[in-house]
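Peer 1: need coordinates for the below:
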Amino acid sequence: MAEGKRKEEWSRYSCSNKGCRDYGVTGKGNVRLERYYGRNGVALLRCKTCMKTFSENRGTPLFRLRLPYEKLREVLTSLVRCGSIRGTADTVGVNKNTVERVVKLAGAQMKRFNDFMLRDLRMNQAQCDEFWTYIKSKRGVRMTRVRARGTSP
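Peer 2: Sure thing, here's the model as predicted:
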């Protein structure tokens, strides 16, 4: 990966230290790459203003998750298809507790996202669902319908 390309990517990050005067400010050039760490090669970033370090994954479901990204994708895909935690663990070859942790992390992130969409865009739940259905159709992505137990399609 070209160094210039990676340097440009860091401008979209902001300092995660609430005590920093550049907290939440993107594009200022105060965030730089410190090093990569872990088996997934996660970037450890440093704010030039307050000198604190933070992970590029902070605030995402990937934060503090040691599972390889490919395995995480398999877990999430299997969950969508079969909907069973134990079945997903058996299919993917991970511990049931790992699948439960992924579900909790992804669920918490989706709740924050949904709350943001409903609050800041003044949408109710039905409007939010319609919005994402429209976005997915424009991208050409096939949406998977998740059915509740005991209901027919």
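Peer 1: for the rest of this, base every contact and every neighbour count on C-alpha atoms.
Peer 2: Will do.
Peer 1: what residues of the longest helix seen in the chain count as buried?
Peer 2: Longest helix in the chain, counting residues (DSSP state H): helix 96-120. Within helix 96-120, the residues that count as buried by 16 or more other CA atoms under 10 Å are 98-99, 102-103, 105-106, 109, 117.
Peer 1: do the same with stretch 17-25
Peer 2: Result for stretch 17-25 [16+ other CA under 10 Å]: buried residues 17, 22, 25.
Peer 1: got it, and stretch 57-64?
Peer 2: In terms of neighbour count (16+ other CA under 10 Å), stretch 57-64 has its buried residues at 61-62.
Peer 1: residues in contact with stretch 54-74?
Peer 2: Residues from elsewhere that reach stretch 54-74 (CA atoms under 8 Å, 6 or more residues apart in numbering): 13, 15-16, 38-40, 42-46, 92, 102, 105-106, 108-109.
Peer 1: what about burial for the residues you listed, which qualify?
Peer 2: 13, 15-16, 43-46, 92, 102, 105-106, 109.
Peer 1: would you list the residues you listed in a markdown table and tack on distance to Asn30?
Peer 2: Output for those, formatted as a markdown table (distance: CA to CA, whole Å):
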| residue | distance to Asn30 |
| --- | --- |
| Tyr13 | 9 |
| Cys15 | 8 |
| Ser16 | 12 |
| Ala43 | 15 |
| Leu44 | 14 |
| Leu45 | 10 |
| Arg46 | 8 |
| Val92 | 40 |
| Val102 | 32 |
| Leu105 | 29 |
| Ala106 | 29 |
| Gln109 | 26 |
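Peer 1: to compare against the first, here's another:
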Amino acid sequence: MVELERHFCPNQECKDYGLRNRGNIAMRGKYGKDKSRDLLYCRTCGKRFAATQSSALFGLHLPAETIRAIIHHAAEGIGVRATARLLGLDKDTVNRVILRAGEHCASVLSSLLTSLELTEAQMDELWTFVKKRKILAPPKTSRAGTGGPGSGRPLTSLHDC
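Peer 2: Predicted coordinates for the structure are as follows:
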């Protein structure tokens, strides 16, 4: 069953646009080839929309679990081709899902940052914190030239380990 409280009207001209828990979203029916996707309805403006319309899953013809697996692999640093092999998908499909998820994250982050109401003092505190983190972060060191494991240089004796 769909949790209607989580959804909002995507119609920008609706007076309840972007607002959750207003009681204006209702279940309208099912759609899709096997009627497995939920169709919602805004009682305020009358617009019908897919339950996944404002998510990264909208318009993709893959199961939600497969999309989540692709995003999880990308977050873990697994490459596009390796992810495609592991999940039995085409690399272009995996790339398209990752790009769509990235665009969705960027739009969500942008809307969250624009709706953030901070005073000038709070912004200054935040900037100082970020700047200090960069200064206090330990410098990245390279193991090149050490001859130790992983350096790519051959060992000349057992004492090099």
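Peer 1: circling back to that earlier point, report the distance from the longest helix of the first structure to the chain centre.
Peer 2: Here the centre of mass of C-alpha atoms in helix 96-120 of the first structure, compared against the chain's by CA atoms, centre = their mean, to the nearest Å, lies 9 Å away.
Peer 1: and that helix, what other elements does it pack with?
Peer 2: In this structure, helix 96-120 of the first structure packs against helix 69-82, helix 85-92, helix 125-139, with contacts taken as 3 or more CA pairs under 8 Å, 6 or more residues apart in numbering; DSSP states H and E.
Peer 1: where's the last one relative to the chain centroid, distance-wise?
Peer 2: For helix 125-139 of the first structure, the gap between its own C-alpha mean and the chain's C-alpha mean amounts to 19 Å (CA atoms, centre = their mean).
Peer 1: re earlier: which of the helices and strands packed on helix 96-120 of the first structure sits most buried?
Peer 2: Neighbour counts (mean count of other CA atoms under 10 Å) averaged over each of those peak at helix 85-92, with a mean of 17.
Peer 1: how big's the offset between that one and the second structure?
Peer 2: Following the fit onto the second structure, the mean deviation recorded for helix 85-92 of the first structure is 1.1 Å by mean CA distance after the TM-score superposition for the first structure.
Peer 1: what stretch of the second structure does that helix fall on?
Peer 2: Using TM-score structural alignment, helix 85-92 of the first structure corresponds to residues 80-87 of the second structure.
Peer 1: residues in contact with the matching stretch?
Peer 2: Outside stretch 80-87 of the second structure, the residues within contact range by CA under 8 Å, 6+ apart are 66, 70, 73-74, 90-91, 94-95.
Peer 1: do stretch 7-22 of the second structure as well
Peer 2: So stretch 7-22 of the second structure is contacted by 4-6, 24-25, 42, 44-45, 47, 49, 51, 53-54 (CA under 8 Å, 6+ apart).
Peer 1: would you list the residues you listed in JSON lines and tack on distance to Leu126 of the second structure and secondary structure?
Peer 2: Listed next are these as JSON lines, based on distance: CA to CA, whole Å; DSSP: H, G, I helix; E, B strand; the rest coil:
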{"residue": "Leu4", "distance to Leu126 of the second structure": "35", "secondary structure": "helix"}
{"residue": "Glu5", "distance to Leu126 of the second structure": "32", "secondary structure": "helix"}
{"residue": "Arg6", "distance to Leu126 of the second structure": "30", "secondary structure": "helix"}
{"residue": "Asn24", "distance to Leu126 of the second structure": "37", "secondary structure": "coil"}
{"residue": "Ile25", "distance to Leu126 of the second structure": "37", "secondary structure": "strand"}
{"residue": "Cys42", "distance to Leu126 of the second structure": "39", "secondary structure": "strand"}
{"residue": "Thr44", "distance to Leu126 of the second structure": "39", "secondary structure": "coil"}
{"residue": "Cys45", "distance to Leu126 of the second structure": "40", "secondary structure": "coil"}
{"residue": "Lys47", "distance to Leu126 of the second structure": "40", "secondary structure": "coil"}
{"residue": "Phe49", "distance to Leu126 of the second structure": "38", "secondary structure": "strand"}
{"residue": "Ala51", "distance to Leu126 of the second structure": "36", "secondary structure": "coil"}
{"residue": "Gln53", "distance to Leu126 of the second structure": "34", "secondary structure": "coil"}
{"residue": "Ser54", "distance to Leu126 of the second structure": "30", "secondary structure": "coil"}
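Peer 1: could I have the buried ones of these as PyMOL selection syntax?
Peer 2: Buried subset of those, written as a PyMOL selection, criterion 16+ other CA under 10 Å:
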select buried, resi 4+24+25+42+49+51+54
